[in-house]
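Undergrad: Turn this into a model:
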Amino acid sequence: MAPAASRPILPDELTENILLRLDAAADVVRAAVACGDHLRIARHRCFQRQFRSLRPPPVLGLLPSGGAELICAEPPHRSAPAARAVAREGDFAFSFLPRDPAAFTDWRVFDARDGRVLLSRRSTEAATFVDLVICDPPHRRYVLIPPIPDEVVLKRYSAKMESEPFLAAACEGEESKFQVIYNWISQYKIDTFVFSSDTGKWCAATSISFLPSRLIANPKVLRRYYVGSHFYWVHGPYGHMLVLDQIEMKFSIVAIPFDGNDYIYGIYQACESSPFSMLE
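TA: So this is what the prediction gives:
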């Protein structure tokens, strides 16, 4: 019997280059579990960061504010099969969430990020802040966010003011944790509170006043975007945009470098993909 051919040993640099050429993270995982050398390379943070920079996360669909369904990506979009599978297995009507028959309002989608969905409803006990819940539709799991305590608020708010809850982006290596940012908006000021899943508590994070310069005349009409650890609120005719640094949790107002009569419809960015958590 002829001796079995020995498996060629490839340098790590060449193996890494091959793995980086795979189409999706799932392909890397399959290759990693089949070979110890592949697994060692795929587990390395440098490799994962490089792969994420080359492979943006797939867009599976859109969530209307009222929920009820996932509007799936359709062929020939490459995410169409995955979108159909998620829509079939998940509960995007959010029927697993607690209901209050006495309430006049029900849960509605407010934000979605990193596979989580943030929903809100007007509290029946308070006329100002809204009830919040974070949920995972494919697994029908949810976490109720506690109300902001009085000792954190420290001031009186009016129901005429506007609430804007949204999800912070997950930090590298901390994808299992989440933060909810809650802006309380008047015509002249924004107060910002942050809830951390790590502590289970709210804290008063920052605030900004638009007086006396009034560079932003009405913050309630601003549209929010997220790019590179910063949130941007934009309304083109104002000529200025509001910026929140998610890391430093500080606001600033930045001039828009073009004619204020132009509208902004998007902020271009490079995206990152989901983590290789199953290889840990």
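
Undergrad: only C-alpha atoms for contact and neighbour calcs from this point on.
TA: Will do.

Undergrad: in the protein, which residue is closest to the centre?
TA: The chain has residue 113 as the residue nearest its centroid, 2.5 Å off, counting by CA atoms, centre = their mean.

Undergrad: Correct me if wrong: that residue contacts residue 169.
TA: Yes: with contact defined as CA atoms under 8 Å, residue 113 reaches residue 169; the gap is 7.0 Å.

Undergrad: Spell out which residues sit in contact with the closest residue to residue 161 other than its chain neighbours, please.
TA: Sequence neighbours aside, residue 186 is the residue nearest to residue 161 in space, at 5.1 Å (criterion: CA to CA, 6 or more residues apart in numbering). For residue 186, the contact set (CA atoms under 8 Å, 6 or more residues apart in numbering) comprises 161, 162, 219, 220.

Undergrad: Second chain to compare with the first, below:
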Amino acid sequence: MESPRTLEALTNDLVVEIFLRIGSPADLVRASAACVAFCRLIANPSFLRQYRSVHPPLLLGLLDPYGDIEPTETPHPSAALAGAVARAADLRFGEYFPSSKLSGYCVSDVRDGHVLLTITPYLEDDEDEKLVPDLAVCDPLARVCLRLPPIPDDLLASVQVQQQDLVHYSCDTFLVPSGDEEDVTSFRVIVMMRSTQMLVAFIFSSTTGDWSAGSPFSLGSLRIPYDNIPSYAYGCFYWKVESENRLLTLNMSSMEFSVVDLPPGPDRSFVIMVEAGESRLGMFSLINHGTTLCYAIRQIGSEKSNQLEMDSVIPLPEGYIYFRIHGSYEGHILIFGYAFSEDACFALEIKTMKIERVCRKWRGFCPYFVFLPSMSQRRI
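TA: Predicted structure coming up:
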């Protein structure tokens, strides 16, 4: 009599491949509850990073500077689940600082489920305003918050920035997208200080708990608008230079600024750089006074790096006078349409070029993308 066949034990690699094909985060959570081994595999940051690359997080809506959310509306596919998840998120950021004397806080940026807050403390009559604002990073779904240490005075002095220079500087603060990093629970914060003549960037790493500084950069005649939100691709931040077909870049590996020329063409009022795959940069730009959205691809690090490989016009929603584009987030860019009757915010998926309406009105410009609560780790 033939002995019964037995199934060979599945390797962890095969189990991971099976779990990556589970489309519903809720079903994935049920699988994690089956046994300790499954739970350990699914909770691993490396697996969560892979799952995230295959199954994008939900777009809950837009956060305004005060932490209020404008939820995603139907017919957007995230609308039904977004409403429930938004109710589970704790966006009352002031409750994270019960023993602190604050005059207020402001949402500066949102990336990878983290919310960056700029904190304004009460100042006594004999206290001077700080050169660099207090900062905190929160995870509303995990309901945790970390207040960042101040930038050390000796680090500020090392790049010729001192307290008496306060009136000559302004600060931009934003988060660094996690990208393909293995540890999806860590985060980095950039403080970019600018005067009329100089830029310098400071970076905080949650892994080390320390601040570091990049090389100061002389602006010369370059003008970077203060409301110009940077885009991020392949480890670099990009800002459009005002009234010029050039970009200011910040390389996160070297922490150095540089300026690159855009290919010849029409004056581009807004430019967003994205990852187009195969070492190619995608470039979205608005021309014709904000009425036409163009997309082009350029090769990185070759003789053709300053030439457009492809240039196309993307049809925009009808019924709007003009548009603005804003940042790149989780494989999307935001498009704001302005009309006489009713404005609206749209999200364009970079991979498919599909445009979907997010909401009809908005007060903020920070899109809040998250996994379902049951898929969120304690990230801070």
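
Undergrad: And the helices in the stretch 101-250 of the first structure, which stretches?
TA: Taking DSSP state H, counting those that start in this stretch, the helices of the stretch 101-250 of the first structure run over residues 150-153.

Undergrad: all strands for it, in order.
TA: 108-113, 116-122, 130-136, 141-145, 162-167, 179-185, 189-196, 201-209, 223-227, 230-234, 240-245, 250-255 (DSSP state E, counting those that start in this stretch).

Undergrad: would CSV of those strands with distance to residue 102 of the first structure be doable?
TA: Listed next are the strands of the stretch 101-250 of the first structure as CSV, based on distance: least, CA to CA, whole Å:
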stretch, distance to residue 102 of the first structure
strand 108-113, 17
strand 116-122, 12
strand 130-136, 15
strand 141-145, 19
strand 162-167, 22
strand 179-185, 25
strand 189-196, 27
strand 201-209, 27
strand 223-227, 32
strand 230-234, 35
strand 240-245, 37
strand 250-255, 39
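
Undergrad: closest one to residue 89 of the first structure among these?
TA: strand 130-136 (11.7 Å; CA to CA).

Undergrad: ok, back up a step: looking for the alignment partner of the residue nearest to the centre of the first structure in the second structure.
TA: Under the alignment (TM-score structural alignment), residue 113 of the first structure maps onto residue 111 of the second structure.

Undergrad: measure that match to residue 233 of the second structure for me?
TA: 14 Å (CA to CA, to the nearest Å).

Undergrad: same thing with residue 204 of the second structure?
TA: 19 Å.

Undergrad: So the two - more neighbours on which side?
TA: Neighbours per residue (other CA atoms under 10 Å) separate residue 204 of the second structure from residue 233, with residue 204 holding more: 22 against 19.

Undergrad: residues contacting the more buried one?
TA: 188, 189, 190, 210, 211, 212.

Undergrad: Repeat that for residue 230 of the second structure.
TA: Residue 230 of the second structure touches 237, 238, 239, 272, 327, counting by CA under 8 Å, 6+ apart.

Undergrad: So among those, which aligned pairs are also touching in the first structure?
TA: Retained in the first structure (both residues aligned by TM-score structural alignment, their matches' CA atoms under 8 Å) from these: 237, 238, 239.

Undergrad: Can you tell me which of the residues you listed is nearest residue 199 of the second structure?
TA: Nearest to residue 199 of the second structure among these, with distances taken as CA to CA, is residue 239, at 12.7 Å.

Undergrad: What separation is there between that closest one and residue 271 of the second structure?
TA: For residue 239 of the second structure, the distance to residue 271 of the second structure - CA to CA - is 8 Å.

Undergrad: Comparing these two, which shows the higher neighbour count?
TA: residue 271 (28 against 22).

Undergrad: What number of residues are in the vicinity of the nearest residue to residue 323 of the second structure once chain neighbours are set aside?
TA: Once flanking residues are discounted, residue 323 of the second structure sits nearest to residue 337: 4.6 Å by CA to CA, 6+ apart. Residue 337 of the second structure has 24 neighbours, counted by other CA under 10 Å.

Undergrad: and if you look at residue 31 of the second structure?
TA: For residue 31 of the second structure, using other CA under 10 Å, the count is 15.

Undergrad: cool, and residue 61 of the second structure?
TA: Residue 61 of the second structure has 27 nearby residues by other CA under 10 Å.
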